[in-house]
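> What follows is a protein structure lacking sequence information:
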């Protein structure tokens, strides 16, 4: 038994909650993964996992061993990086919001690959929160509040937002001049899941983040559709200023109620603790920080301090 390989497998099983998924990530067959874990438990003289037909749970010894494995494997990976001729090679799996992928990241990737030609990126694009550990993703870019406590997070900055409507919407419904008038208007509804309640219209007043309910004729669950519906005149929308800049310049969107903007959205990158020493992750984080700080127009991004 390769003890280090067995430890990595145990951590993958614990993170993903699945023998099958862990075996796929480790490029092992399901029977080999099961045998390896049995050998590890026999070597340690204790049960690490409690198996049922529905799910897996760490035993008390399993939780303790998991913590030790995380620290040891992180140290081993860091040591390997120190002696490797170049850590800037291999696959980097990332997940990013759809609009940021299209508007910011993809246009700048040619320059990234010129600088790091031996890194291969697998990029998922989603507006939904994914489980990095279960999906085997190295890092994610998140916009909004964070709720994960098992991950390393780094705040990159803030994205100021604005309120916008299309010329077609304003021709039909007029341009709101006050918060009170919003009850006579429609917004494009947004919900991460269509089974959840639609988000309210948000605004800042006297430094306080407030919200009010508005009618919506359509509700969507991703940023691309949200912006498209706004451009089609289906309601008022709230999007980051960088995302509206081109449409403002072309006249496809018009800003409304600029004195009542929603709070700026935090932008963060998250990655598992064991990826902390990965040079691929670190260069991507640094590159993404430079894109946000250097490429967005003044007023469209507030770098973290």
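Great, that's in hand. On a predicted model such as this, the values are computed, not experimentally measured, just so you know.
> rest of the way, CA atoms for contacts and neighbours
Fine.
> longest single helix anywhere in this protein?
Counting residues, the longest helix found in the chain (DSSP state H) is helix 60-83.
> Now that one: buried residues?
Neighbour counts using 16 or more other Cα atoms under 10 Å place 62, 65-66, 69-70, 73-74, 78, 81 of helix 60-83 among the buried residues.
> What segments of this protein are helices?
So, for the chain - with DSSP H - the helices run 3-16, 19-25, 30-44, 60-83, 98-100, 106-115, 132-135, 167-173, 223-231, 241-250, 279-295.
> which one of these lies closest to residue 198?
Residue 198 lies closest to helix 223-231 among those, at 12.4 Å (Cα to Cα).
> try it against this one:
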């Protein structure tokens, strides 16, 4: 009877340690569309007892107030109530279509952008246009070039660039699919500046949750460093 009781207790402990239940996750829209959503079937195969409720938005989500288990965020996690795990870099680069570059030439310096059609991104949360960061030696230069086309969705910016609208900046993980299909070419890559990292963050109260632990471990596989999308863009930049 003692051994039987011990076996039952071990079985209960194992069941408690197995990831299960509903997991609420939030991420920025472009991260969710381009990286997270395609990876979720693999997570479900690995942990079939976990259901994942994903909320994609560029709105800042208070995890504790809204009962969210895990968030993917760009840059400094910024909330001391949360545990953070660094993921892949959030790398920004300039891109243009091969046809546009054949017609207008390839810029060799950020100052050359004044002679080009530019496409910029506008933040929905603030209404501000994106600032373009460039690394000139050891100095960071930031500018917002005059743009004839301004769009408030990152994936739409990339679609416009692939269609030949001009030169624009994008996170590499958004542009990578177009780069792989040779619909976009990295430009000014030697001036690219890595300002932020992606982070997984979760409340202290979720520290021991098996589903949260499993999901965070999974995110480290999905967002490795170096990231495959960064390697692809760097390779194509070297090809010229």
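Yes, it's here. The shown structure was predicted, so the numbers you read here are calculated from the model rather than taken from an experiment.
> Which residue in the first structure aligns with residue 106 of the second structure?
In the first structure, residue 106 of the second structure lines up with residue 175, judged by TM-score structural alignment.
> actually residue 51 of the second structure, not the one I wrote
Checking TM-score structural alignment: residue 51 of the second structure goes with residue 120.
> Spit out the contact partners of that match.
Counting by Cα atoms under 8 Å, 6 or more residues apart in numbering, residue 120 of the first structure makes contact with 89-92.
> ok, 7 Å please
Residues in contact with residue 120 of the first structure, defined by Cα atoms under 7 Å, 6 or more residues apart in numbering, are 90-92.
> What subset of these is buried?
The buried subset of those (16+ other Cα under 10 Å) comprises residue 92.
> So which of the contacts of residue 120 of the first structure belong to strands?
Those of these mapping onto strands are 90-92, per DSSP state E.
> coming back round to it: can you pull out the residues in contact with the longest helix of the first structure?
Contacts with helix 60-83 of the first structure, where a contact means Cα under 7 Å, 6+ apart, come from 7, 11, 48-49, 87, 274, 277.
> Tabulate these in CSV, adding columns for distance to residue 146 of the first structure.
Converted to CSV, the contacts of helix 60-83 of the first structure look like this (distance: Cα to Cα, whole Å):
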residue, distance to residue 146 of the first structure
7, 29
11, 24
48, 30
49, 29
87, 29
274, 19
277, 22
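> Using CSV, lay out those residues together with neighbour count and distance to residue 134 of the first structure.
CSV is the format used below for the contacts of helix 60-83 of the first structure (neighbours: other Cα atoms under 10 Å; distance: Cα to Cα, whole Å):
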residue, neighbour count, distance to residue 134 of the first structure
7, 21, 17
11, 21, 11
48, 23, 19
49, 19, 17
87, 15, 24
274, 20, 14
277, 18, 20
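> Can you flag which of the residues you listed belong to strands?
Checked against DSSP E, the contacts of helix 60-83 of the first structure include these in strands: residue 49.
> Out of the contacts of helix 60-83 of the first structure, which comes closest to residue 156 of the first structure?
When the contacts of helix 60-83 of the first structure are compared against residue 156 of the first structure (criterion: Cα to Cα), the nearest one is residue 277, at 18.4 Å.
> For that closest one, what is the corresponding residue in the second structure?
So residue 277 of the first structure corresponds to residue 208, using TM-score structural alignment.
> Quick check, residue 73 of the second structure in contact with residue 196.
No - the pair residue 73 of the second structure / residue 196 is not scored as a contact, 10.0 Å apart, by Cα atoms under 7 Å.
> More neighbours: the two, which one.
residue 73 (25 against 15; other Cα atoms under 10 Å).
> show me what contacts that one?
Counting by Cα under 7 Å, 6+ apart, residue 73 of the second structure touches 27, 198-200.
> what does it align to in the first structure?
Under TM-score structural alignment, residue 73 of the second structure pairs with residue 142 in the first structure.
> Can you check which of the helices of the first structure gets nearest to residue 193 of the first structure?
Comparing the helices of the first structure by their distance to residue 193 of the first structure (Cα to Cα), the top pick is helix 223-231, with 12.4 Å.
> What span of the second structure is that closest one aligned with?
Using TM-score structural alignment, helix 223-231 of the first structure lines up with residues 154-162 of the second structure.
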